[in-house]
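Undergrad: attaching a predicted model along with its sequence, questions to come.
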Amino acid sequence: MEMFSTSTHAAVGLLALACVTLIASHLFSPLRSIPGPLTARFTRLWFFYRVWQGGFEKENTALHRKHGDVVRYAPGHYSFNSPEAVSAIYGKGKELDKSSWYEAWNAPGFKTLFTEPSIKVHGQLRRKFQSTYSMSSLLTYEAYADHCTALLISKLEAIAKSHGRADMALWLLCYAADTVAMISYSRRMGFLDQGADVDDFFKDLHGNLFYNTTMGIYAWIHPMIFNTTAFLARWGLIKGSPRMSLARFTTNVISKRRVERAGGEKGQTIPKEADDETAPKDFLSKFLDSNERDPSQFTERDIIVGLIGNVIAGADTTASALSAILYQLLKNPTVLSKLRDEIDTNARAGRLSVPPTFKEVQSMPYLQAIIQEAQRLHPAAGLPLQRVVPEGGADIAGYTFPAGTVVGVNPFVLHSNSRIFGDDATSFRPERWLDPDKEKVSYMQRHNMAFGLGSRTCIGRNISMLEMSKLVPELVRNFDFELDDELKGECAGWKWINYWLMRPVSLPVKIRMRVVQ
């Protein structure tokens, strides 16, 4: 009994000491004047709960509106909303390493382009893949995008001629996922064929996003949970993660392709009519070429990681942007009318093919402005892009932050900053990107975080732009869409969910075939 009492007293004493130390560290911190929620000064629970609710971008925006350019959202974690902070954190030659939050996005000890914390190591990894994502390589992927565009158009035509209603958020996700799979493997995963979530892939992927986003806040727990779930999945006691199922799919495709290559076959299905040396190569073929040239530099793991990353990173991001474009067009009929004029004028002049080429759509300024503006108001990421202050500290936005402090800018917050995007920063106005003042446009572009900033800019941004630029004209010139009643009106809210990646819950519309005079 006496031993139990002594142990209890010791535990209480240690807890009290920890609390006193925590409070003292805050009271004597040079950053104690930075505002934020009271509980966020002492615990990450405030941040965890708001992220768990799926709408942290709104909380983050409200904090900055109330307190200004710098706010605290967890102990040692600070969010910024100023051009100066963007330069200090992500600027060329100043970029900071990523925080431990990213560790929950992969297997323990395993790093990818997205999760690698070190700027230097990230640069080395990126160079392995850079050429396959370059603008020159992009044109070889058009046939794959055209294939999926034609299939989506045919599916929407059938809907327009029957019941005329569809959830475009789902259809655009099916399109983006199958297109990036085609570009990666020359194979669709079947989403467009069924117009549905095949084998609950999207459901599992979104569940994984929830886990990664929330668990990153307490990343030190991740290895234990990951290893336990991997063990249970190996024995069939629980379902594996979508990354695991995609890894199995990928390794099977790689094995089949190696057999085909050994037999002299190209192993590609698109385009069927181009059975010659000029036929486009998918990512798998290009990765295998790199591996065969130098297996020590481009490993089997590089092949698998690159292909899986394409599908996981390229599906929801592009689909969400496409949903945002369509929604904003339907909410802003004047913009839609101007885009249709641009599309019809180019088509009549023979400058817009069916399907359009990427070169053609790049020469349509209003279309490109719409894509930029939709991504500005609906960026892919809805949390601060966390970076760690290095040894020696850093001066950011008038404060000196010690080494180890986590700092970051939330794209959703920054994109509504009137000092960068004007007094109407919260409004959808594509014309801002066509302003004759080139310096003003350049300044906005330097603070556009739709694809990230600096050397960590999304490596797949060209592919995403290819898909969006080619699909939107086809949707606009073939169909008349109308928002469902629940999304009409000034006060109607469009529901998004934010687990780092911001995605629409749904986009219900009515569809009719467009009659062109």
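TA: Sure thing, it's come through.
Undergrad: from now on I want contacts and neighbour counts done on CA atoms only, so please keep to that.
TA: Noted.
Undergrad: spatially nearest residue to Ile370, not counting backbone neighbours?
TA: Spatial nearest neighbour of Ile370, excluding adjacent residues (CA to CA, 6 or more residues apart in numbering): Pro430 at 5.1 Å.
Undergrad: how far away is the one you found from Ser136?
TA: In this view, Pro430 and Ser136 are 27 Å apart by CA to CA, to the nearest Å.
Undergrad: of those two, which one has the most company?
TA: The neighbour comparison of Pro430 against Ser136 (other CA atoms under 10 Å) goes to Pro430, with 19 against 9.
Undergrad: list the contacts of the more buried one.
TA: Residues in contact with Pro430 (CA atoms under 8 Å, 6 or more residues apart in numbering) are 335, 366, 369-370, 372-373.
Undergrad: got these as CSV, with secondary structure columns?
TA: Output for the contacts of Pro430, formatted as CSV (DSSP: H, G, I helix; E, B strand; the rest coil):
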residue, secondary structure
Val335, helix
Tyr366, helix
Ala369, helix
Ile370, helix
Gln372, helix
Glu373, helix
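Undergrad: ok, structure two:
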Amino acid sequence: MMPRLWLDSQAATSAAVLLGLATLLFAISLYRRWQRLAHIPGPLLASLTNFWAAIKIWRGEMYHEFIQDLHAKYGPVVRFGPNRVSFSQPEAVAEIYGTNHVYPKAASYGPMIVLANGQEIASIITLRDEKRVSEVKRHISAGFSHSTWLQQEDQINSTINILLEQLSSRAGTTVPLNTWLSFWSFDTLTNLAFSDTRGFLESGKDLDSIFPSSRARFAHWRTWSALPWLETLLYKNKYAQTSQKTSNPLATLAMQRIKERKSGEKNATGRDLLGRYLAASQQAPDVIAPKDVLALTISTIHAGSETTALFSSFLLTHLLKEHQVLAKLEDELQNASVAVPPAFNEIDKLPYLDAVIHEGLRLQTNPNCTERTVSPHNADICGTVIPAGTDVSISEVLTARDKTLYGSDAESFRPERWLDVDKARKAEMIRAAFAFAYGRRVCTGQHLAMIEVKKLIASLIISFKFKPVDVGMRGYDGALRLIKLDVRLTPKN
């Protein structure tokens, strides 16, 4: 009996030693995770694990909401993860997103990558290799220039005309305008991309269930942005890649159009977006492979159509609440004596329309976390030392409402704030809101978005009087703001 007791005692001692060593190593690991950013305030639990932020998101909190609370409690620089730091100063925009030292996008963008035909399709938005981003942009940037989009202005006009016809035919009834703006935005993007619309406006329907799928992608990003490694493990493992054939209806549509174009089933003038992507792929196949053409097509339509529609609804919601603003805009458009749809060059320089758009962009900020990884060396951001490898970000909701920059009424919709400033001040205000991002990763579609929105808003204001029926914000669907915009329309002419 003695040997067995001795062996049992020895085994128990060994197990206790191993457990103690494991506990010590775990404690050292936790301490190191905490210590590297110990000089930055924030919740203790958040400094130890990203599950702190993930659980908040899974419970329904929006990123910008709990980040605002953290900044209110801890100050302008906050730690909200073992390796994540948020800034609230407008001055930090240029330091984090500027071109003097380009920081790559963080791993939190990984959940935005879609699967198509079992392959991960990384878009220009989700690419993290800055050298690769520069190479791709060098071959496609000309296709996103202001002058290039104006060459396709007639295609934007055609979808605006269809929208106006559909709305006119429903005059006197309650119209879910936000839904019709989604139809318009999607048909406009497909018209620009493929030289034909998907027919959402004509049918008054989301024929392919594009919108639920598109919004699900944004929601997926929000859900897993704090734990990208877990998203990869669950959704992009070898089984998922081999069993999944198509990712969503938009990917299916894009693949169909690319196949038709390559086979010659559908000819194009060469002016559309897909034609430009295919031409770039032929010129530089080592930079833009066939799967990159698919990724670029999907991301352009996905990002461009949904955001433009939501912003237009958001802007109209404010205009219908601010009667004086709407009246001023109506007067400016009437005095300009422009056609419907107006030529962009006729309305681009209208000061009040421009101010209205910028004020909308300021308040309709991105609620998500747009992180960059500090590299290759440590950084000094607004006086705070940030170790290399740290993910840093800015809450646009805070910088876009900075009272020092925008005034004591920064929470209010007041376009006049953009009219009484010089060019330098206006540039500073635009940068702090960074509605189209900033620096090298600035949104490639910003010129198109401004053309679309100015032409659309001007056309609607010139053509109709609006009577609100059920108008307002309805929270968020995943990462996108929900807007109710039920109105009764009366044609002005």
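TA: Looks like it came in fine. None of these values were measured; they are calculated from a predicted model.
Undergrad: fetch the TM-score of the aligned pair.
TA: Remark: TM-score between the superposed chains equals 0.89 [TM-score structural alignment, normalised by the length of structure 2]; 479 aligned residues with a CA RMSD of 2.7 Å.
Undergrad: hang on, the earlier thing: mind putting the contacts of Pro430 of structure 1 in a markdown table, distance to Ile89 of structure 1 included?
TA: What follows is those, written out as a markdown table (distance: CA to CA, whole Å):
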| residue | distance to Ile89 of structure 1 |
| --- | --- |
| Val335 | 35 |
| Tyr366 | 32 |
| Ala369 | 27 |
| Ile370 | 28 |
| Gln372 | 23 |
| Glu373 | 24 |
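Undergrad: got the contact list for the counterpart of Asp69 of structure 1 in structure 2?
TA: Using TM-score structural alignment, the partner of Asp69 of structure 1 in structure 2 is Pro76. Pro76 of structure 2 makes contacts with 87-89, as judged by CA under 8 Å, 6+ apart.
Undergrad: work out for me the element Asp344 of structure 1 sits within.
TA: Assessed by DSSP states H and E, Asp344 of structure 1 sits inside helix 333-348.
Undergrad: actually Gly240 of structure 1, not the one I wrote
TA: Counting by DSSP H and E, there is no helix or strand that carries Gly240 of structure 1.
Undergrad: can you verify my assumption that it contacts Thr228?
TA: No. At 11.4 Å, Gly240 of structure 1 does not count as touching Thr228 under the criterion of CA atoms under 8 Å.
Undergrad: looking at the two, which has the bigger crowd around it?
TA: Higher neighbour count among Gly240 of structure 1 and Thr228: Gly240, with 16 against 12, using other CA under 10 Å.
Undergrad: list the contacts for the residue nearest to Arg84 of structure 2 when sequence neighbours are not counted?
TA: Excluding its sequence neighbours, the residue lying closest to Arg84 of structure 2 (CA to CA, 6+ apart) is Asp391, at 4.8 Å. Taking CA under 8 Å, 6+ apart, we find Asp391 of structure 2 in contact with 83-85, 106, 371-374.
Undergrad: all strands for the stretch 351-500 of structure 1, in order.
TA: For the stretch 351-500 of structure 1, the strands defined by DSSP state E, counting those that start in this stretch cover 387-388, 394-396, 399-401, 406-409, 479-483, 496-499.
Undergrad: make JSON lines out of those strands and add distance to Ala150 of structure 1.
TA: As requested, those are exported to JSON lines (distance: least, CA to CA, whole Å):
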{"stretch": "strand 387-388", "distance to Ala150 of structure 1": "42"}
{"stretch": "strand 394-396", "distance to Ala150 of structure 1": "49"}
{"stretch": "strand 399-401", "distance to Ala150 of structure 1": "53"}
{"stretch": "strand 406-409", "distance to Ala150 of structure 1": "39"}
{"stretch": "strand 479-483", "distance to Ala150 of structure 1": "14"}
{"stretch": "strand 496-499", "distance to Ala150 of structure 1": "28"}
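Undergrad: sorry, back to before: what does the residue nearest to Ile370 of structure 1 align to in structure 2?
TA: Matched to structure 2 by TM-score structural alignment, Pro430 of structure 1 sits across from Pro415.
Undergrad: you'd agree Leu37 of structure 2 is in a helix?
TA: No. Counting by three-state DSSP, Leu37 of structure 2 falls outside a helix, being coil.
Undergrad: burial measure for it, as a count.
TA: Around Leu37 of structure 2 there are 21 other residues, counting by other CA under 10 Å.
Undergrad: what does the one 10 residues further on give?
TA: Counted with other CA under 10 Å, the neighbours of Ser47 of structure 2 add up to 25.
Undergrad: okay, the contacts of Pro430 of structure 1 in CSV with neighbour count and distance to Phe481 of structure 1 next?
TA: Shown next, in CSV, are the contacts of Pro430 of structure 1 (neighbours: other CA atoms under 10 Å; distance: CA to CA, whole Å):
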residue, neighbour count, distance to Phe481 of structure 1
Val335, 20, 14
Tyr366, 22, 20
Ala369, 17, 21
Ile370, 24, 17
Gln372, 22, 21
Glu373, 25, 20
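Undergrad: re the thing from before, for the counterpart of the residue nearest to Arg84 of structure 2 in structure 1, give its distance to Tyr218 of structure 1.
TA: Using TM-score structural alignment, the equivalent of Asp391 of structure 2 in structure 1 is Val406. Distance, Val406 of structure 1 to Tyr218 of structure 1, by CA to CA: 14 Å.
Undergrad: which neighbours do the two have in common?
TA: With the criterion set as CA under 8 Å, 6+ apart, the contacts of Val406 of structure 1 and Tyr218 do not overlap.
Undergrad: was I right to think Thr357 of structure 1 contacts Leu471?
TA: No. If you go by CA under 8 Å, Thr357 of structure 1 and Leu471 don't touch, sitting 10.2 Å apart.
Undergrad: and the two? which has more neighbours close in?
TA: Taking neighbours as other CA under 10 Å, Thr357 of structure 1 and Leu471 compare with Leu471 leading, 24 against 18.
Undergrad: my guess is the more buried one contacts Thr149. True?
TA: Yes. Applying CA under 8 Å as the test, Leu471 of structure 1 and Thr149 come out as touching, 6.4 Å apart.
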